[in-house]
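K.L.:
below is the sequence, then the predicted model.
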Amino acid sequence: MTIKNGIVPTDYYNLLYKKPNLITNILSILGKFKKHPTAFVGMLIIIAYILMAIFAPFISPYNIKYSDLSERLMPPVWNGGTWSHPLGTDQIGRDLLTQIIYGSRISIMIGFLTVLISALIGTILGAIAGYYKGTIDTILSRFADFLLSFPFLIFAVGVMAVLGPGFWNLILALTFKSWVEFFRLVRGEVLEEKNKEYVEAAQALGRSSSAIIISEILPNIFQSIFVLSTLRIGYMIIMEASLSYLGLGVPPDIPTWGSLINSGRNYIFDAYWISTLPGIALVILVLSINLFGEGLRDILDPRLKVEGSE
């Protein structure tokens, strides 16, 4: 870049691009939620679930290992049960409310960790592929296309069958394919951003490619990454519940919503609450996440369309 009209490259760069102020952006986003009441309600429900998971030992009525066979299959309070077990008990006398509260920990933790790791991997690989292109872009893109050719659940079942049940094995199985959505998003965004003037100005100042990617491009596409992350959390929670339902999630001694639903399937007509109530808790959380994500998408980037690839 050459000096023109008395403006040196540094001044030209500063005129072209001013980095977003994080605090100002957060306050602006919160203010815009007034126009999206469903997204705001979804956010409040998500916060309530997170607080429930964090403070589970303090708010659950019983210890996680508590069971009493003399109280097995007690109905919820609205079906003639007692307030000592407001949501009833399961087939071995465990308090269902306690199991649902503790089960939220696994679902929320796996959903957040899986998306966090997937976003990190997909962002790094997508930024490299989009900025440098060439052979590395071809290899990564073809590998991503290969992974997308498999249905997500079937792929995860196959990986878990090899690795075996376990918390980190479950995260690994989900992450192994879920990074692809972030890779494709970031690669496309970087391809678009790298040709803009502020990037050319940074290159003219002699900044390294890694510095341009990290300091210049990524802050401008972070909104898209954040929106996609929010929408994918709900999907990962459903995947965790599906694998736990099939007995391929975490070990059976750890309560999860999927395993609770599975444990009550043989009692669906006699004790519907064992499967139904954990399922309702799962639906409410995932629906709230999707409402929040959709509202966030409209606020941050109305053009962003997240299409399922499975």
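P.N.:
Sure thing, it's come through.
K.L.:
all contacts plus neighbour counts: C-alpha atoms, from now on.
P.N.:
Noted.
K.L.:
just how off-centre is the helix or strand harbouring Asn220 within its chain?
P.N.:
Under the criterion of DSSP states H and E, Asn220 resides in helix 218-245. Helix 218-245 sits 3 Å away from the centroid of its parent chain (Cα atoms, centre = their mean, to the nearest Å).
K.L.:
same thing with stretch 240-258?
P.N.:
Distance, centroid of stretch 240-258 to centroid of chain: 18 Å (Cα atoms, centre = their mean).
K.L.:
return the set of buried residues in that stretch.
P.N.:
Buried positions in stretch 240-258, judged by neighbour count with 16 or more other Cα atoms under 10 Å: 240-245, 247-250, 255-258.
K.L.:
picking up where we left off before, which parts of the helix holding Asn220 are buried?
P.N.:
Buried-residue list, helix 218-245, by 16+ other Cα under 10 Å: 218, 221, 223-245.
K.L.:
residues touching the residue nearest to the spatial centre of the chain, list them.
P.N.:
Residue closest to the mean C-alpha point of the chain, counted by Cα atoms, centre = their mean, is Ile233 at 2.0 Å. Ile233 sits next to Gly111, Phe112, Thr114, Val115, Ile289 when contact means Cα atoms under 8 Å, 6 or more residues apart in numbering.
K.L.:
okay, one more to line up with it:
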Amino acid sequence: MSDITLNSAPAASATAAPPARKQARMPALVVFAIAWLAMMLLTALAADLVSPYSYTALDLRNRLTPPIGLGGEWVHPLGTDELGRDVLSRLIQSIRMSLLIAFGATTIGAVLGVSLGFLAAHFRGMVEQAVLALVDFQAAMPFLILALSVLAFFGNSLPLFICLLGLHGWERYARIARGLAVSAGAQGYAAAVRQLGASPWRVYGRHVLPNIASTLIVSMTLAFPEIILLESGLSFLGLGVQPPMTSLGNMVGYGREYLTRAPWILLAPSSVIVLTTLSVSLLGDWLRDRLDPTLR
């Protein structure tokens, strides 16, 4: 009887022990997204170092040279365009330009939206109604028509183009910032800090903003691919980045005229656009699942 009792004790304790918690692994698609975005960022930072040629260098004797795999040589791995310019060099510079525009426009939209959202949450009343009216107006206005009108009236320059794209989607940040700031005030910690004598800048900058940063970061990762696609569309129409500068959409716009004779001019930037937007979207979805406690 004692042997049965002693032998059953370890079994009972083993049964009662909680199962070991499995460590969550990062999905393979997310790993690919992070690796691709890291490669794009390194390419943009070291564009002048890794470009085999100048992106404006002409070589009319080697016009429309095919890439490797289609009869081309290693001198031009991705071929050349209609003016003999190296497609790989232009692609590297286009990645830098498109990422610069996307980062700048996303940052401008986030700063503008969060500032107006905090302004509406702090003052309430007429100020809040005015901000909400601007938000509704922005959401109802077709942004592409607005962008075409502004670029046609004021002309095109890179700073104006980035600021114009920064107006795209700011109303999302304003709604999020206002709602979360009002919720923070209802929870009491913002009001407690305010009663201790903290200024509004300190309340919103040191206490409210860190608590809503995860939501804003996820929103920025979801808006980032939209900016890339919008820049590509406007550049495709000839209203984006102007020569001699180049961007991914600019390359696609010029390559459409040679789609049947030299499809590599268009396929290279198109593939980068697809993979970059897909990677940012995958990373944004994964961050949302990781940072949102309601989804755990």
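P.N.:
Arrived safely. The structure presented is a predicted model; accordingly, all values stated were derived computationally and were not measured.
K.L.:
now the TM-score, please.
P.N.:
Overlay of the two chains. TM-score (TM-score structural alignment, normalised by the length of structure 2): 0.87; 273 aligned residues with a Cα RMSD of 1.7 Å.
K.L.:
check the mean deviation of the helix or strand that the helix holding Asn220 of structure 1 is followed by from structure 2.
P.N.:
Downstream of helix 218-245 of structure 1, the next assigned helix or strand under DSSP H and E is helix 257-263. Average distance, helix 257-263 of structure 1 versus aligned residues of structure 2 after superposition (mean Cα distance after the TM-score superposition for structure 1): 0.9 Å.
K.L.:
and helix 257-263 of structure 1, which stretch of structure 2?
P.N.:
Using TM-score structural alignment, the residues of structure 2 aligned to helix 257-263 of structure 1 are 248-254.
K.L.:
helices or strands next to the lengthiest helix in structure 1 in the packing?
P.N.:
Assignment by DSSP state H gives helix 96-132 as the longest helix of structure 1. Where contact means 3 or more Cα pairs under 8 Å, 6 or more residues apart in numbering; DSSP states H and E, helix 96-132 of structure 1 is packed against helix 37-54, helix 134-148, helix 167-193, helix 218-245, helix 257-263, helix 273-300.
K.L.:
run the chain-centre distance for stretch 123-132 of structure 1.
P.N.:
Worked out by Cα atoms, centre = their mean, stretch 123-132 of structure 1 lies 21 Å from the chain centre.
K.L.:
counterpart of that stretch in structure 2, which residues?
P.N.:
The aligned range for stretch 123-132 of structure 1 is 114-123, by TM-score structural alignment.
K.L.:
run through who's touching the matching stretch.
P.N.:
Residues contacting stretch 114-123 of structure 2 (Cα under 8 Å, 6+ apart): 127-129, 131, 173-179, 181-182, 204.
K.L.:
quick one on the thing from earlier: how close does the helix holding Asn220 of structure 1 sit to structure 2?
P.N.:
Helix 218-245 of structure 1 sits 1.0 Å off on average (mean Cα distance after the TM-score superposition for structure 1).
K.L.:
now that helix: which residue numbers in structure 2?
P.N.:
Counting by TM-score structural alignment, helix 218-245 of structure 1 sits on residues 209-236 of structure 2.
K.L.:
again, but for stretch 181-189 of structure 1
P.N.:
Stretch 181-189 of structure 1 covers residues 172-180 of structure 2 once aligned (TM-score structural alignment).
K.L.:
mean shift of that stretch relative to structure 1?
P.N.:
With mean Cα distance after the TM-score superposition for structure 1, stretch 172-180 of structure 2 averages 1.1 Å from its match.
K.L.:
buried ones in that stretch?
P.N.:
Arg172, Tyr173, Ala174, Arg175, Ile176, Ala177, Arg178, Leu180.
K.L.:
just send the residues you listed back as JSON lines, with distance to Gly79 of structure 2 too.
P.N.:
Converted to JSON lines, those look like this (distance: Cα to Cα, whole Å):
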{"residue": "Arg172", "distance to Gly79 of structure 2": "42"}
{"residue": "Tyr173", "distance to Gly79 of structure 2": "42"}
{"residue": "Ala174", "distance to Gly79 of structure 2": "45"}
{"residue": "Arg175", "distance to Gly79 of structure 2": "47"}
{"residue": "Ile176", "distance to Gly79 of structure 2": "46"}
{"residue": "Ala177", "distance to Gly79 of structure 2": "47"}
{"residue": "Arg178", "distance to Gly79 of structure 2": "51"}
{"residue": "Leu180", "distance to Gly79 of structure 2": "51"}
